[in-house]
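A.B. asks: with the sequence up front, the predicted model follows.
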Amino acid sequence: MRKMPNRQEHTRRGRSTTRGWYLVSVFLSLTACGRRLSLSDLTPVFVPTATATVIASATPVASPTFTPAPPCEEESGVTETHSLATDYLPAPLRFVVHLPPGYACDQSQRYPVLYLFHGLLYDETQWERLGALTIADHLIADGEVAPFLIVLPYDSSSQEPGQYRFAEAIGEALVPYLDSHYCTCTQASCRAVGGVSRGAGWAIHLGLTRPDLFSAIGAHSPAPFWVDWPRYDDWLGALSSASFPRFWLDIGESDPLRPSAQQLEALLNAYGVPHEWHLFQGEHNEEYWHAHMELYLRWYTAVWP
């Protein structure tokens, strides 16, 4: 039986240190907003991995074999913008849906879905600017990954979970809406959630509290919500080894939030959560996320048939 860490110890440490990291993340997001980048501003470069650690499960679990999809005749997907009135938010929830190349070719297929959240003071177009949609199209059109949908919700607030009901709007309204209006696979194994900076905080929050909806969590330069830190022990402790999500965690060597990410990685180790931990060269900015976008997308889609 796995020995669980002392929850009081983790809680005391989380309360005493993470409020400071949250304030750093807010400052960092504000300073990063001075100049928004376009793809023409960004030149993809190879960034060597300073540290890349894959933590294996204590009990190996068989994973589905990934078979690359055949190349699609269409090279570009279709991007749609929508809004959804919910019982949880005062205004309609705005979101983008990106359909993969060839989506209209075979409506009988059920597609996996990747939900991605933007950083503080940005909007749902941030992931488009970072190249996520274009890179996904190329990978799908070349048959290197299976076709999948990308959903980009807009978080209009800077509040914490519990201060407004954004998480409920995603889990109780947006996910069911997507599943009823698109040809999606409705199993948790077909859904992943990810984010950059504050958006990674949402990815962690949703992934750990809604394992019935999401089976993979991608946290890129995470700025976790300080109100969530004391809850991580309970959320992780409630998961069985069979229900652990796939977990990716990365951050730049020069990112001021690096100690916070390392603390989160230590917590995953303490609970025996299988995960990938990457410490790359770089800072807390869009150049960093753009440089690793293809790597992110390949990880999200690796187990999707």
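C.D. replies: The structure has been received and is ready for your questions.
A.B. asks: C-alpha from now on. contacts and neighbour counts both.
C.D. replies: Fine.
A.B. asks: mind giving me the packing neighbours of the host helix or strand of residue 192?
C.D. replies: For residue 192, the host element (DSSP states H and E) is strand 191-196. Strand 191-196 sits against strand 113-117, helix 198-209, strand 216-220, with contacts defined as 3 or more C-alpha pairs under 8 Å, 6 or more residues apart in numbering; DSSP states H and E.
A.B. asks: if we use 10 Å, what do you get?
C.D. replies: Secondary-structure packing of strand 191-196 (3 or more C-alpha pairs under 10 Å, 6 or more residues apart in numbering; DSSP states H and E): strand 113-117, helix 126-129, strand 149-153, helix 198-209, strand 216-220, strand 246-252, helix 293-301.
A.B. asks: and the angle from the first one to strand 216-220?
C.D. replies: Direction vectors for strand 113-117 and strand 216-220, defined by axes from the mean of the first three to the mean of the last three C-alpha atoms, to 10 degrees, enclose an angle of 30 degrees.
A.B. asks: for stretch 169-187, which positions count as buried?
C.D. replies: 169, 170, 171, 173, 174, 175, 178, 183, 184, 185, 186 (16 or more other C-alpha atoms under 10 Å).
A.B. asks: for comparison:
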Amino acid sequence: MLMYPKNRHKEYVADVKKWLIFVAVFSILSLVLSNNALAYSIETKSIASSHMDKSFPATIVLPSAYNNPAQRFPVLYLLHGHGGDHTDWLNKTVVATLADHYSMIVVMPNGDKNKWYMDSPINSNYRYRSYIAQDVVQYVDQHYRTITTPAGRALAGLSMGGYGALHIALQHPDIFGAMASTSGGVDPRPFVGSFDLDSVLGDANTLSENWHNAAIISQIARLKMQSQALYIDCGDNDFFIDANRQLHQALRAKEIPHHYAEWPGEHNWDFWQRSIHHQMIFFSQFFKVESQ
């Protein structure tokens, strides 16, 4: 620790005050500069559900190019995982910076913590597929300058949200032209009794058809006709890896075009932080091709 001579106490105090003032001014200036450098903007909106008589928050990233009032933008809808919420992607990845770099709007809705983005066959109060596909998309198109065709909309998510993205997009090709799943729980059947799936799909023994129909692998036939762009990735040490491999093989057997990636990784944010970079490139290329 620096020791200041006693006979220079007043000068020392004066120097400290000057230093503190300098630090304060520097901190404020740094904050102002950093905010100015933050080219994108972030908004939080409350979006009502016409099916469930309640509202949910959504985080929305607008790229810096949105300042051009003559331009319309593609939208990536990005879903959170089980137990998460609309802030996860923003707080734990660089998705906002990527949205700015690729000049797309990113909408991160809240799909509740454990409802799997389904319209539940056993509980009419759970209408989360309809909420995302209809209410959220309609709100965004009404309040922002978006490209209002499937060519300008993509849907993606992680884990529960990865399942939700494929599940919703497959049933709404008139809304979403592209979809992606990272570490997705794409087949609920091996996870009876886990992740609150029973509360959405019912008893697996007496209502086995619900579980069968919910599996993405049971829905892929429609991809042949719908021609949506599809991206899937998963870590090789993820507990969902077997279901993702099986889905990939089923897609190959049906000669359905898709992008599949498998890397070293687990079911965590380290993997999802890497994955979102690849997804954004995939979607950017999709939007670019579709706009030509």
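C.D. replies: Perfect, thanks for sending it. None of these values were measured; they are calculated from a predicted model.
A.B. asks: dump the buried residues of stretch 169-187 of the first structure to TSV, plus distance to residue 207 of the first structure.
C.D. replies: TSV is the format used below for these (distance: C-alpha to C-alpha, whole Å):
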residue	distance to residue 207 of the first structure
169	14
170	12
171	10
173	16
174	15
175	13
178	18
183	22
184	18
185	17
186	16
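A.B. asks: out of these, what pair is the most spread apart?
C.D. replies: 169 and 183 (20.7 Å; C-alpha to C-alpha).
A.B. asks: please report how far the equivalent of residue 79 of the second structure over in the first structure lies from residue 222 of the first structure.
C.D. replies: Under the alignment defined by TM-score structural alignment, residue 79 of the second structure is paired with residue 117 of the first structure. In this view, residue 117 of the first structure and residue 222 of the first structure are 11 Å apart by C-alpha to C-alpha, to the nearest Å.
A.B. asks: just give me the match in the first structure for residue 95 of the second structure.
C.D. replies: Per TM-score structural alignment, residue 95 of the second structure is aligned with residue 132.
A.B. asks: and the nearest residue to its match once chain neighbours are set aside, what does it touch?
C.D. replies: Leaving aside its chain neighbours, residue 132 of the first structure sits nearest to residue 293 (6.4 Å; criterion: C-alpha to C-alpha, 6 or more residues apart in numbering). By C-alpha atoms under 10 Å, 6 or more residues apart in numbering, the contact list for residue 293 of the first structure reads 44, 127, 130, 131, 132, 133, 135, 136, 299.
A.B. asks: which one among the residues you listed gets closest to residue 79 of the first structure?
C.D. replies: Using C-alpha to C-alpha, those come closest to residue 79 of the first structure at residue 133, 8.6 Å.
A.B. asks: so that closest one sits in a helix?
C.D. replies: Yes. The assignment for residue 133 of the first structure by DSSP: H, G, I helix; E, B strand; the rest coil puts it in a helix.
A.B. asks: could you tell me how far it is located from residue 125 of the first structure?
C.D. replies: 10 Å.
A.B. asks: equivalent analysis for residue 217 of the first structure, please.
C.D. replies: Counting by C-alpha to C-alpha, the gap from residue 217 of the first structure to residue 125 of the first structure is 20 Å.
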